[in-house]
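>>> Got a predicted structure plus its sequence, pasted below:
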Amino acid sequence: MAARHRVTRPRRRRRVLDSVLFGVGELLITAGLVVALFLVWQLWWTGLDANAKAQAIASDFTDTQVESPNVEGTRHYDDPPEMTPVNYGEVIGMLVVPKWYGVTNNNMPILEGIGADVLDQAAAGHYPDTQQLGQLGNFAIAGHRRTNGNSFRRIDLLEEGDEIIVATRDTWYVYTVTGHKIVEPTDVDVIAPVPDDPGAAPTERMLTMTTCHSLSVGEWGNDHRWITHAKFAYWMERAEGRPASVLSDEGVN
């Protein structure tokens, strides 16, 4: 009997250990599936939903725009019209980035505000405390780089001299990129009227785009910010035509 007990106990311990390991394995598999489903939802489904919202906003806004003939318009280098402020969540205009043609959304709503309810609509959001279009200072906007439409995903493609355009109801505002940098999230001076010199009085019209730096799923891009600055170049009346850089872009109205 004693010998039989010595044989049985190790087998029982082995069965218990196997059961524990099997249970742990099932928990890990389940956890992996949950994480995978979350990533699919976060990276894919939120994008579909956000893009649908952006398209609806763009369609409604397009109906209010002055028709712009598909010919190059007259460049005006004097002071541009100053944009009248709009309420939170309302449309300022459409963001057009010719460098993004065929790569990502190239006719993106710019809404007032930077709350999640604004940015999660695959839109760019205007920092309310920064200048309006046409004013001296810094018209600063934010957008997601990953999830909810990936609005600024390809911001890394922008190089010095590339155009960034804001199309309002009756005007094209054209800026050219001056450069970019990576900063800490606490570096808010990048959206000052004179970027990085908050005490200075502005003498130029700037546009600043801000977004997360990293595209890594592991980092989620929250450690640093990608900043692209652009300087106002000229403006056009929509009724006169459009910038040459968007004549071939069928997605821009």
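All right, it came through fine.
>>> going forward, measure contacts and count neighbours with C-alpha atoms only.
Fine.
>>> Next, work out how far apart R13 and F22 are.
According to Cα to Cα, to the nearest Å, R13 and F22 sit 14 Å apart.
>>> what about versus this one:
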Amino acid sequence: MSPLKILGKFLISVGIGVLLFLIWTLWGTGIYTERQQNRLETEFAALEPVAETGGPRPNFDPAPGAPVFKLEIPRIDVDHIVVEGVGVEQLKAGPGHYPACEDRFALPLCLRDDGDVFWPGEEGRVIVSAHRTTYGAPFWDLDKLKAGDRITTTTKWGTFEYVVTRTSVVDDDEPVPSTGNAAELLLTTCNPKFSADQRLLVFAELEVGI
């Protein structure tokens, strides 16, 4: 076989490999996340409700990957179970709730006096992150959210509605603005799509009286 034919077959094989990789990355990972979300829906529904509203039980400490609340954003068709943690494996299953408050997220706005992070309905900043291009891409259209759009979080201690107040784009290593509302939901994802150079931030304020 001539070197030219060998090269041609090699290039065809490489092309097929790249195509299969793209198919898995863009669609195959979404199938995995959909299955995980179905499982999480069942697990979340089976969780015992909390009698008091406004916050979880004392010492609430869910394991990484456990379902913690439901996130609904009608404007961009988001309807996902949020898991605890933002590690690689957790974000494969869906949006993740930050289990710790890092300096880049503007201490002490997202950290309680007892050292714990905040949960929906509480007077602090609740932070949720999700993929924008793979694993179901929950936050694919996050940039379409505008001031006034509504976000609903359903927990085992109540349902809480947030209203988008502002959006921002920061470099990946840039701290999140320290100013904000006392009770706030922060959604974060990569920006632009298919890049991790920046972070897209959406801030939403807890609506009083829900």
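Arrived safely, thanks for sending. Keep in mind that this is a model prediction, so the values were computed, not measured.
>>> and the aligned partner of H126 of the first structure in the second structure, how many neighbours?
Aligning on TM-score structural alignment places H126 of the first structure opposite H97 in the second structure. By other Cα atoms under 10 Å, the residues close to H97 of the second structure number 27.
>>> likewise L142 of the second structure?
Using other Cα under 10 Å, L142 of the second structure has 24 other residues around it.
>>> OK, contacts around the residue lying closest to it once chain neighbours are set aside?
Distance criterion Cα to Cα, 6 or more residues apart in numbering; nearest residue to L142 of the second structure, sequence neighbours excluded, is I76 at 7.0 Å. Residues near I76 of the second structure by Cα atoms under 8 Å, 6 or more residues apart in numbering: D141, L142, K144, L145.
>>> hey, which helix is longest across the first structure?
helix 2-40 (DSSP state H).
>>> and the helix or strand just after that one, how far from the second structure on average?
For helix 2-40 of the first structure, the following helix or strand on the C-terminal side (DSSP states H and E) is helix 46-62. Compared with the second structure after the fit, helix 46-62 of the first structure shows a mean deviation of 1.2 Å (mean Cα distance after the TM-score superposition for the first structure).
>>> Any figure for the gap between the aligned partner of F38 of the first structure in the second structure and G8 of the second structure?
Counting by TM-score structural alignment, F38 of the first structure corresponds to F21 in the second structure. F21 of the second structure is 20 Å from G8 of the second structure, where distance means Cα to Cα.
>>> Also E122 of the second structure?
When distance is defined by Cα to Cα, E122 of the second structure is 62 Å away from G8 of the second structure.
>>> Count the neighbours of V166 of the first structure for me.
22.
>>> Can you name the residues that contact S168 of the second structure?
S168 of the second structure makes contacts with L200, L201, V202, as judged by Cα under 8 Å, 6+ apart.
>>> for those, which one is nearest R150 of the second structure?
Distance to R150 of the second structure, by Cα to Cα, is smallest for V202 among these, at 11.6 Å.
>>> In the first structure, which residue is most central in space?
G143 (2.6 Å; Cα atoms, centre = their mean).
>>> What is the aligned counterpart of that one in the second structure?
Looking across to the second structure (by TM-score structural alignment), G143 of the first structure lines up with A130.
>>> what about the nearest residue to its match once chain neighbours are set aside, neighbour count?
Spatial nearest neighbour of A130 of the second structure, chain neighbours left out: P95 (4.4 Å); criterion: Cα to Cα, 6+ apart. Counted with other Cα under 10 Å, the neighbours of P95 of the second structure add up to 29.
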